[in-house]
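**Q** sequence plus the predicted model coming up.
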Amino acid sequence: MAMPLSIILVLMAYGFFTKNNSRKRLAVGLAFVALYLSSNTCLVIKALNWWEPKVTLMQQMTGTYDVGVLLSGGLIAGSKPYSDLVSLGNNGDRVLQTFRLYKAGKIKKILITGMSLPYQMRLRKGETREAAGLLVQWGVPASDIMFEEKARNTRENAKYSAAILKQKFPSGKYILITSAFHMRRAKGCFQKAGIRADIFPADYHGGYNNINFNNLVIPDANAFADFSVLWHELIGYVVYKFAGYI
């Protein structure tokens, strides 16, 4: 995948090895500009705010959804060795928001979709099961949690979840729960699979920080990490669009 760090390293390597002075200056200059722009907190936040959907306020939600579909992928960081400690992953906010929706009476059932590594699946230790375990510990009845554990990507999340929803809740009302940066691609895939669902974005990377000298001028590693997430998602969205998945 052509990620920002890889692109910058290629430009720097080309600038180092080429003997053409004008190309050397161009490559190094492009690498510098790319690194600065992608690590600029102000610019990255603006880009994320443009891409991520607006926040859905729970108090403004009307009615109840038959199923909340929770997309896995980064929900759980994994059980720590020699302990029963389970840590939420980078996208673990999805689990928390699903719990909030359930406890507020906004969703009746939870469908967690996604495949884990084969050995984890055999041990029933995949992140779908670990996330469900947390929800049960927090008070969600196990009988209200369903699983789809064949999907390897967002398109298959939609495809296999759609089959379950159409069979068990053919005229149901659904809400899609995933990270805000991932919501456009996820919603598009579910629509393509014949499922019209409302959205509840979680795990926002954008924000509304005041502009100051630090976030406007000084490069920031966290901004670069957030931009990498956004860049990866933009590429994924374009690929899915060309492939006809959304």
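**A** Alright, I've got the coordinates.
**Q** from here on, contacts and neighbour counts on C-alpha atoms
**A** Noted.
**Q** residue ranges for the helices of the chain, please.
**A** Here the chain has its helices, by DSSP state H, at 4-17, 21-38, 41-51, 93-103, 118-122, 127-137, 154-168, 183-192, 213-217, 221-243.
**Q** a markdown table for those, including mean neighbour count?
**A** What follows is those, written out as a markdown table (neighbours: other CA atoms under 10 Å):
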| stretch | mean neighbour count |
| --- | --- |
| helix 4-17 | 16 |
| helix 21-38 | 16 |
| helix 41-51 | 19 |
| helix 93-103 | 20 |
| helix 118-122 | 12 |
| helix 127-137 | 20 |
| helix 154-168 | 19 |
| helix 183-192 | 21 |
| helix 213-217 | 14 |
| helix 221-243 | 16 |
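**Q** okay, one more to line up with it:
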Amino acid sequence: MYFILSSLLSFVCNPVFYIIVCLVLAWLVKNRIVKKVLYGVNIVLVILFTNQPFSRFVKEQWYKEYDHPLPAGKVYQYGIVLGGYSNWDWERNRVEFSEIADRLLAGIYLYKQGTVKKLVLASDGSIIENPTGQGPKGNPRGMMAFLRAMGMPEHDVILEVKARNTRENVTRTLELLGDSLRTSPSLLITSAVHMRRSLSAFQAEGLHPDYYITDTQVRIDGEGDSWMPSLQTLSEWPELLHEWIGYLVYKVKGW
């Protein structure tokens, strides 16, 4: 059931799905007016979802309230890094990172700066334990060895290895750390577009961590936004649509 729902969500969160549906409907309907409307809608969808400035604006509106510096001098007992940034490559016996690896890098940086005392890695593809054999299988020991090589002391790294999604990241981390997570200052570290939904999941458990966003929209000095249609921009939309739908589901469930 979990796999079926995940697969269905991947379709719903992909703008290409809506573009194809409009094209197919326009091809099937006989009414010329409806056909023209559907083609028009399809053109608008293509223009919007491939437009970089529009995409940037929408994303920034989604996370702008979380985009500010940390309180000066504040130290956190836990820096909680949410997963999704890596998988374990069993063929080559090494970790492979995704485009949101900034989550982990930011956590290590904040630890090195003394901002967080302990780094909590909430279940990620590289560390998840999967006794059932269904879904991704990580290598916690291998990932810990990698972190040691990166200069992270093992006694200051806590691996949460059971969660399969953001909501379970919260409940499993709470099970792992217990009341210490409620009483100690903690910092949530995750991608900018993921922060709103992640905080909602933590707050549903009565937890109110500070937050540090990564993977923000970077404006390169001397380089403006391109108004040309971009397949790269189109490929970035599923992440945001996933967050919108997930956040709505959380609210419906009272999270």
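**A** Happy to help now that I have it. None of the values given here were measured: they were computed from a predicted structure.
**Q** TM-score for the pair, please.
**A** In this superposition the chains share a TM-score of 0.86, using TM-score structural alignment, normalised by the length of structure 1; 238 aligned residues with a CA RMSD of 2.7 Å.
**Q** using TSV, lay out the helices of structure 1 together with distance to Met146 of structure 1.
**A** Below are the helices of structure 1 laid out as TSV (distance: least, CA to CA, whole Å):
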stretch	distance to Met146 of structure 1
helix 4-17	37
helix 21-38	39
helix 41-51	30
helix 93-103	13
helix 118-122	15
helix 127-137	9
helix 154-168	9
helix 183-192	18
helix 213-217	43
helix 221-243	27
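**Q** out of these, flag the one nearest Pro81 of structure 1.
**A** Of all the helices of structure 1, helix 118-122 sits nearest to Pro81 of structure 1, with 14.0 Å by CA to CA.
**Q** pull the contacting residues for the residue nearest the centre of structure 2.
**A** The centroid of structure 2 falls nearest to His194 when counting by CA atoms, centre = their mean (4.5 Å). Residues in contact with His194 of structure 2 (CA atoms under 8 Å, 6 or more residues apart in numbering) are Glu243.
**Q** map it across to structure 1 for me.
**A** Applying TM-score structural alignment, one finds that His194 of structure 2 aligns to His182 in structure 1.
**Q** what do you get for Val16 of structure 2?
**A** Alignment note: Val16 of structure 2 maps to Leu5 in structure 1; criterion TM-score structural alignment.
**Q** then Gly40 of structure 2?
**A** Aligning on TM-score structural alignment places Gly40 of structure 2 opposite Gly29 in structure 1.
**Q** distance of that match from Lys103 of structure 1?
**A** The spacing between Gly29 of structure 1 and Lys103 of structure 1, counted by CA to CA, to the nearest Å, is 53 Å.
**Q** ok, Gly73 of structure 1 next?
**A** Using CA to CA, Gly73 of structure 1 is found at 23 Å from Lys103 of structure 1.
**Q** and Trp231 of structure 1, by the same measure?
**A** 34 Å.
**Q** list the residues that contact Gly236 of structure 1.
**A** Arg185.
**Q** now check structure 2 for the residue matching it.
**A** Structural alignment (TM-score structural alignment) places Gly236 of structure 1 against Gly246 in structure 2.
**Q** got it, and Ala47 of structure 1?
**A** Per TM-score structural alignment, the equivalent position to Ala47 of structure 1 in structure 2 is Val58.
**Q** Glu148 of structure 1 too?
**A** Per TM-score structural alignment, the equivalent position to Glu148 of structure 1 in structure 2 is Glu160.
**Q** what's the neighbour count on its match?
**A** Neighbours of Glu160 of structure 2 under the rule other CA atoms under 10 Å: 25.
**Q** how near is Tyr119 of structure 1 to Tyr245 of structure 1?
**A** Distance of Tyr119 of structure 1 to Tyr245 of structure 1, given as CA to CA: 29 Å.
**Q** over to Tyr204 of structure 1?
**A** Computed with CA to CA, the distance linking Tyr204 of structure 1 and Tyr245 of structure 1 is 24 Å.
**Q** ditto for Gly29 of structure 1
**A** Look at Gly29 of structure 1 and Tyr245 of structure 1: by CA to CA, they are 37 Å apart.
**Q** what's the match for Val95 of structure 1 in structure 2?
**A** For Val95 of structure 1, the residue aligned by TM-score structural alignment is Leu104.
**Q** for that match, what are its contacts?
**A** Shown in contact with Leu104 of structure 2 (CA under 8 Å, 6+ apart): Val81, Tyr85.
**Q** recalculate using a threshold of 7 Å.
**A** By CA atoms under 7 Å, 6 or more residues apart in numbering, the contact set of Leu104 of structure 2 is Val81.
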